[in-house]
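J.: I'd like to go over a predicted model; first the sequence, then the structure.
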Amino acid sequence: MKIGILQTGLVPDGLAAEHGQYPGMFERLLADQGFTFQSWSVVEGEFPNGPDDADAWLITGSRHGAYEEHDWIPPLEDLIRAIHASGKRMVGICFGHQIIAQALGGTVAKYEGGWAVGAHTYDFADGPRTINAWHQDQVIDKPEEARVVATNPFCANAALLYGDSIYTVQAHPEFDDAFTEGLIDQRGRGVVPDALLEGARAKIGTPLATGEMSDQIAEFLKTGKLT
């Protein structure tokens, strides 16, 4: 099964040599799940021909806001709607979660409560899961067709399910602790309040639900069902 990865952001230069780009992180997250992968750097204007270029789709995170005026955002929203109309399955993570919601009628904005950085725990149907997060923007109003399937007090729409075709998550199951600590050092300073950064650093080593999220995302891409 071929997964098309739509890359919407670039890893900071100081971290790319060690960690690679975002598509590679997802390939590692979903390793041994029977997938092949092809990536398109939509943030750099590279797009597939359409939904049929892959069997299912995944949209990565980004430092950009879904509501920002970039040349690549309108065609990405058009592609999202085309994939949705085709019935092919799609997963969105962080910015991917947000841009899918925006493309399908929801609202994304900077959250008045500020940033979520580092390990955060979310209430899923089968219990709590701790995942690394890195975001200030949130889906403030979800699309009418979307159903909330994970939440916490900081992020009401932490994961959304659109029937059996789209599943999106605000947090970053593909971020390990080393990459998160790198973001704290290289992207967070002067952007995220120092107290939040140090609080996130103190949580490094908290057990993460990486395996559970990998299995759930893989199962959804294959069957349209959440485990």
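T.: Received, thanks. Residues are numbered from 1 along each chain as shown.
J.: hey, let's count contacts and neighbours off CA atoms from now on
T.: Will do.
J.: check contacts around Val139.
T.: His97, Gln98, Ala101, Gly106, Thr107, Val108, Ala109, Asn157 (Cα atoms under 8 Å, 6 or more residues apart in numbering).
J.: got it, and Ala103?
T.: Glu77, Asp78, Ile80, Arg81.
J.: again with Tyr67
T.: Val108, Ala109.
J.: Are we agreed that it is in a helix?
T.: No: when DSSP: H, G, I helix; E, B strand; the rest coil is applied, Tyr67 is found to be coil, with no helix at that position.
J.: From the centroid of the protein, which residue is nearest?
T.: Ile93 (1.1 Å; Cα atoms, centre = their mean).
J.: Quickly note the distance from it to Asp185.
T.: 22 Å (Cα to Cα, to the nearest Å).
J.: Also Leu76?
T.: Relative to Asp185, and taking Cα to Cα, Leu76 is found at 31 Å.
J.: do Gln136 as well
T.: Relative to Asp185, and taking Cα to Cα, Gln136 is found at 17 Å.
J.: Among those two, which residue is more densely surrounded?
T.: Neighbours of Gln136 and Asp185, each counted by other Cα atoms under 10 Å, are more numerous for Gln136; the result is 17 against 13.
J.: Show the end-to-end separation of stretch 183-201, please.
T.: 10 Å.
J.: The residue nearest to Tyr162 when sequence neighbours are not counted: neighbouring residues, count only.
T.: Computed as Cα to Cα, 6 or more residues apart in numbering, the closest residue to Tyr162 that is not its neighbour in sequence is Ala146, at 4.7 Å. The number of residues packed near Ala146 is 20, by other Cα under 10 Å.
J.: Put this next to the previous one:
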Amino acid sequence: MKDLYIFKVGKTFEKTKNQLGDFDDWVRNSVTTKDLTIKTIDILKGEPLPPFTSTMGVVITGSHAMVTEEHHWSLDVEEWIRQATKHPIGILGICYGHQLIGKALGGKSDFNPKGKEIGTVTILTNPQIKEDPLFKNAPATFSANVTHLQSVLTLPKGAEVLGYNSHDNHQIVRYGQFIWGVQFHPEYDVQIINAYIEEQREDLIQLGFSPEKLIKDVTETVYTNTIIDQFIGVLSNQGNTH
């Protein structure tokens, strides 16, 4: 049986971590499959990246870093992604992970010209999403939680946009047969996004946001909270577990 790995490429705020856990905890909490080995690789601690032959799939987390900073650990993950495309490995990139896949495969990730996006937002889907093995059950529009300054601005060759909104043209991208990126956070629940708004309260006010309105607009994100589980299901159905 091959393993599922979480590439933990960042950590949350200390207060949030103490109350709600960290990035890898939230990904694990999204998984309902019990007969699956999930291993966290703490990229910032220099833990070695897994061999391709024993890897079923990878979820790359968000980060408080910026892809454009090109930290050595981030460049190492980029190279791993490029090599992984030669193998039947599933990859789901979340926020920073999404931007990293886009950059690794030849696109451009940088600061979004429209600035910061945070809170619960509406995602719209393209008609071809119904043909996608992971997102075929996505509603035409759905709610998702976001917090980001950077985005995938230019897609790599062959990538397909499945979802978007007024702030970001590339909210859901399929990069390869089993490689996807989402700019939003499928692992965030109401508590987590509220914590992120509170943690950034002063900065948000400076940027012209109303933290009170953002919190008032937070809703349950029922569909997005199933995506990580469905990602594992797709890999299992394709025989990537053996």
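T.: Received it, and whenever you're ready, just let me know what you need. Computed from a prediction, not measured in an experiment: that's the story for all the values here.
J.: For the two chains, what TM-score is obtained?
T.: Superposed pair, TM-score by TM-score structural alignment, normalised by the length of structure 1: 0.90. Supporting alignment: 224 aligned residues with a Cα RMSD of 2.0 Å.
J.: show me where structure 1 has strands.
T.: 2-7, 36-41, 56-59, 90-93, 107-110, 116-124, 127-135, 137-141, 147-151, 159-162, 166-169 (DSSP state E).
J.: Output these in TSV; the columns should cover distance to Gly190 of structure 1.
T.: TSV is the format used below for these (distance: least, Cα to Cα, whole Å):
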stretch	distance to Gly190 of structure 1
strand 2-7	25
strand 36-41	27
strand 56-59	27
strand 90-93	25
strand 107-110	17
strand 116-124	14
strand 127-135	15
strand 137-141	17
strand 147-151	28
strand 159-162	29
strand 166-169	26
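J.: quick one: which of these is nearest Glu198 of structure 1?
T.: strand 116-124 (9.7 Å; Cα to Cα).
J.: which residues are contacting that closest one?
T.: 128-136, 149-152, 154, 158, 180, 196-197, 200-201, 203-204, 206, 208.
J.: Let's see that with 7 Å instead.
T.: Outside of strand 116-124 of structure 1, the residues within contact range by Cα atoms under 7 Å, 6 or more residues apart in numbering are 128-136, 149-152, 180, 196-197, 200, 203.
J.: Mark which of those residues are buried, thanks.
T.: The neighbour-count criterion (16 or more other Cα atoms under 10 Å) marks 129-136, 149-151, 180, 196-197, 200 among the contacts of strand 116-124 of structure 1 as buried.
J.: and of these, the nearest to Asp55 of structure 1?
T.: Val149 (24.0 Å).
J.: which position in structure 2 aligns with Glu198 of structure 1?
T.: Alignment note (TM-score structural alignment): Glu198 of structure 1 maps to Glu212 of structure 2.
J.: and its match, how far is that from Tyr164 of structure 2?
T.: Counting by Cα to Cα, the gap from Glu212 of structure 2 to Tyr164 of structure 2 is 25 Å.
J.: Give me the number of neighbouring residues for the equivalent of Gln177 of structure 2 over in structure 1.
T.: Matched to structure 1 by TM-score structural alignment, Gln177 of structure 2 sits across from Asp164. A count of neighbours around Asp164 of structure 1, defined by other Cα under 10 Å, yields 16.
J.: same deal with Leu208 of structure 1?
T.: Leu208 of structure 1: 20 neighbours (other Cα under 10 Å).
J.: cool, and the one 3 residues further on?
T.: Burial of Gly211 of structure 1 is recorded as 12 neighbouring residues (other Cα under 10 Å).
J.: Buried residues in the lengthiest helix in structure 2, which are they?
T.: Selection of the longest helix in structure 2 by residue count, based on DSSP state H, yields helix 72-84. Using 16+ other Cα under 10 Å as the test for burial, helix 72-84 of structure 2 gives Ser74, Leu75, Val77, Glu78, Trp80, Ile81, Ala84.
J.: any idea which of those residues is closest to Lys45 of structure 2?
T.: Scanning these for proximity to Lys45 of structure 2, where the rule is Cα to Cα, the winner is Ser74, at 11.9 Å.
J.: what's the matching residue for that closest one over in structure 1?
T.: By TM-score structural alignment, Ser74 of structure 2 lines up with Ile73.
J.: what's the burial count for the closest residue to that match other than its chain neighbours?
T.: Distances taken as Cα to Cα, 6+ apart put Ala66 closest to Ile73 of structure 1, at 7.4 Å, once the chain neighbours are dropped. For Ala66 of structure 1, the count of nearby residues is 26 (other Cα under 10 Å).
J.: same thing with the one 4 residues further on?
T.: A count of nearby residues for His70 of structure 1, using other Cα under 10 Å, gives 11.
J.: Also Ala56 of structure 1?
T.: The burial count for Ala56 of structure 1: 24, using other Cα under 10 Å.
J.: Over to the one 4 residues further on?
T.: Burial of Thr60 of structure 1 is recorded as 23 neighbouring residues (other Cα under 10 Å).
J.: What of Asn49 of structure 1?
T.: Neighbours of Asn49 of structure 1 using other Cα under 10 Å come to 9.
J.: For the residue of structure 2 most remote from its centre, give me its contacts.
T.: Distance from the C-alpha centroid of structure 2 peaks at Gln206, with 26.5 Å (Cα atoms, centre = their mean). Listed by Cα under 7 Å, 6+ apart, the contact set of Gln206 of structure 2 is empty.
J.: how close does it get to Lys116 of structure 2?
T.: Gln206 of structure 2 is 12 Å from Lys116 of structure 2, by Cα to Cα.
J.: And stretch 3-21 of structure 1, what's buried?
T.: Quick answer for stretch 3-21 of structure 1 (16+ other Cα under 10 Å): 3-12, 15, 19, 21.
J.: ok, the residue nearest to Ile73 of structure 1 touching Ile99?
T.: Yes: taking contacts as Cα atoms under 7 Å, Ala66 of structure 1 lies within contact range of Ile99: 5.4 Å.
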